[in-house]
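*Asks:* here is a sequence with its predicted model. Questions after.
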Amino acid sequence: MKNTILLKNRPVGTPQLTDFEFTEEQVPELKEGEILLETKYVSVDPYLRGRMSDAESYIEPFEVNKPIESGIVAQVMESKNSDFSKGDFVSGVLDWKIRQVSTGKDLHKVDPDMAPLSAYLGILGMTGLTAYMGLTEIGKPKKGETIVVSGAAGAVGTVVGQIAKIQGLRVVGIAGSDEKVDMLKSEFGFDDAINYNNTEDMTKAIAEACPNGVDVYFDNVGGDISDAVLFNINQFARMVICGAISVYNETSLPKSVSVQPFLIKKSALMQGFIIFNYMEKFREAIQQLGQWLKEGKLNYTETIVDGFENIPQAFLDLFSGKNKGKMVVKL
């Protein structure tokens, strides 16, 4: 049985199914201090595209003909490690394998009674942490301000919008379909939302949705949408650069509006970040997110795909916007 997924080729442009290879690997015998894990949920995320290229980045690239890894929730099937017991559920960055052996390093136990297991890859995992840290540490939202969120119907975007609402902001989302626009307003409490696929003039549409201008921009997409936001920023605006999915698969440098005149004119801040910048604050962030979830102040949506064999396709589907909220694969 093929139980492991390797990176077969480094993609050029948009990844293809042929860039992945299914293979069979033997699961080694457990040694003292090790645990045997069985994968339950796998996270697929846009940032994995960057790791498929052999380019300098904030995280090491994947090796060709080696397993791909991402956030995974797994169950301990056998343990020779005193910190873990058979039956425990854990979360961490693990290989795309059905079963694997681990020392337990950098794995965290998760409680299936507190939230569904898949939530630990989303709202109570890297997704929630990314939204919380980016917004609070860089966006520094203030009650009464206006925030625009691009990629708003995605995993991070839906959480950013809800946290901003909790903190008293006017929240405007940008998404790629009327269905997603409706979802943002009806399920996640966004004040307004824009479908960029049927909007001819994004700069004007943002101005109409944000009559008092834009104080915080949480950017998940880059490209033309982010250019349009620049024309609407207020004095001392903060732009949180979380992702740039619109340009991840470009094979040439995209042409874009020069940001410097906007930043100077508006004394605005634009800052990129990676979640690992804020590791020392993870515990308090997860506690706060968990509290809001318990109080019913946070809602979340998932796109759950069934089957180990469908992990590569689920990843590819991110780039055509087929997910609502967090995309996870259930084994």
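*Replies:* In hand now; what should we look at? Numbers count the residues shown, from 1 in each chain.
*Asks:* make it CA atoms for all contacts and neighbour counts henceforth
*Replies:* Noted.
*Asks:* give the buried residues for stretch 114-122.
*Replies:* L117, S118, A119, Y120, L121, G122 (16 or more other C-alpha atoms under 10 Å).
*Asks:* nope, stretch 264-278 is what I was after
*Replies:* So for stretch 264-278, counting by 16+ other C-alpha under 10 Å, buried means A268, L269, M270, F273, I275.
*Asks:* another one to put next to it:
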Amino acid sequence: MSDLINKQILLKSRPVGEPKESDFALTETPISQPGEGEVLSRTIYLSLDPYMRGLISAGESYAANVELNSVIVGGTVSQVIQSNHPQFQAGDFVLSGNGWQTYAVAKGETLRKLDPSQAPLSYSLGVLGMPGLTAYAALLDIGQPKAGETVVISAASGAVGAVAGQIAKIKGCRVIGIVGSDDKRDYIVKELGFDVGINRKTQELDAVLKAAAPDGIDIYFDNTAGVILETVLQQINLGARIPLVGLISEYNAISLPHGPNLRPLLIKRALIKGFLVSDYQHRTNEFVSDVAGWLKSGQLKYKEDVVVGLENAPCAFIGLLRGENFGKLVVKVSEDPTVV
């Protein structure tokens, strides 16, 4: 066991604007041994998510910033190598927060055992993990969709938006998705069943949105803020609800952008509420049961964008913030023994 080498990606410097590969450093170090109540595990899949951009910056965030020369945080699916915790044994698969590294030691109470017969292991980082719970809880608890209502989703082909849009369809809503390419527009309409797809880069958003939602917008599931939010606000209905789950348009900004005109929120008595998935962990069991059922029945579809090799995580993460990924972005760090 002592001859195992742990590869880690550290934060070398805090990005200014768009991250650069030089902001990250790949290092190798001997693995640590688990203490009492701890588990040593090997990373199989690493999740890459937009929220990580805020945690590697110098600005205040909702969670602790990554320290310089420290391993970058991130959700992982891992296999237990050695356990000093009674609930885990070697060979178990676990959902963990081991970050950008090939091996990690963690306290057993921070891990959740996974059943590989329920779904592919990597799904626990996406549709059955944090992004899926974000879509599920933000839409159902804040958006409170009702059959016949019109729902608009930004970043609609992404890990969160694609699930939120499909759940809205399951609840009987008319769903409009905003994306950044024709391929993504075709995907959300033809594969996921959205009623309308809008390419924000090639179509005039205000006019197309008015044509797609002639009776106004009841729910805006906001992953981006910025110009899209500003446009949507002009078309919201009385009593509209806006789950604010992401600020993708601002993550690489050097200075804060000008905010939208919030006057329609007052006039339309709309609800806009910030969402942090950590506040909704109590919904996990219900969420996994519902979403796993929808996946099994075919009511919900899921797409992954898999990058192979921990060393490729920085480049993939930079591309994620540019919108280059297509589906939930994960890094395959080591072989998945459940895949034949």
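*Replies:* Looks like it arrived, so ask away. In this text, all values refer to a predicted model and were calculated from it rather than measured experimentally.
*Asks:* what does the superposition give as a TM-score?
*Replies:* TM-score for the superposed chains, counting by TM-score structural alignment, normalised by the length of the first structure: 0.97, backed by 329 aligned residues with a C-alpha RMSD of 1.2 Å.
*Asks:* out of the buried residues of stretch 264-278 of the first structure, which sit inside helices?
*Replies:* Among those, DSSP state H puts none in helices.
*Asks:* just send these back as JSON lines, with distance to Y196 of the first structure too.
*Replies:* Output for those, formatted as JSON lines (distance: C-alpha to C-alpha, whole Å):
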{"residue": "A268", "distance to Y196 of the first structure": "24"}
{"residue": "L269", "distance to Y196 of the first structure": "25"}
{"residue": "M270", "distance to Y196 of the first structure": "22"}
{"residue": "F273", "distance to Y196 of the first structure": "25"}
{"residue": "I275", "distance to Y196 of the first structure": "27"}
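*Asks:* now for these: which two are most distant?
*Replies:* A268 and I275 (22.0 Å; C-alpha to C-alpha).
*Asks:* remind me, longest helix of the second structure?
*Replies:* Per DSSP H, the second structure has its longest helix at helix 284-297.
*Asks:* tell me, it lands on which residues of the first structure?
*Replies:* Mapping helix 284-297 of the second structure onto the first structure (TM-score structural alignment) gives residues 282-295.
*Asks:* which residues touch that stretch?
*Replies:* Stretch 282-295 of the first structure is contacted from outside by I123, L124, G125, G128, L129, Y132, M133, L298, N299, using C-alpha atoms under 8 Å, 6 or more residues apart in numbering.
*Asks:* quick revisit: report the buried residues of the helix or strand just after the longest helix of the second structure.
*Replies:* Downstream of helix 284-297 of the second structure, the next assigned helix or strand under DSSP states H and E is strand 304-308. For strand 304-308 of the second structure, the neighbour count (16+ other C-alpha under 10 Å) marks E304, V306, V307 as buried.
*Asks:* stretch 243-253 of the second structure now?
*Replies:* Applying 16+ other C-alpha under 10 Å to stretch 243-253 of the second structure flags P243, L244, V245, G246, L247, I248, S249, E250, Y251, N252 as buried.
*Asks:* test my guess that the third one contacts N223.
*Replies:* Yes - in this structure, V245 of the second structure sits in contact with N223. The criterion is C-alpha atoms under 8 Å, and the distance is 5.4 Å.
*Asks:* isn't there a strand covering L128 of the second structure?
*Replies:* No - according to DSSP: H, G, I helix; E, B strand; the rest coil, L128 of the second structure belongs to no strand; its state is coil.
*Asks:* burial count for it?
*Replies:* Applying other C-alpha atoms under 10 Å, we find 22 residues neighbouring L128 of the second structure.
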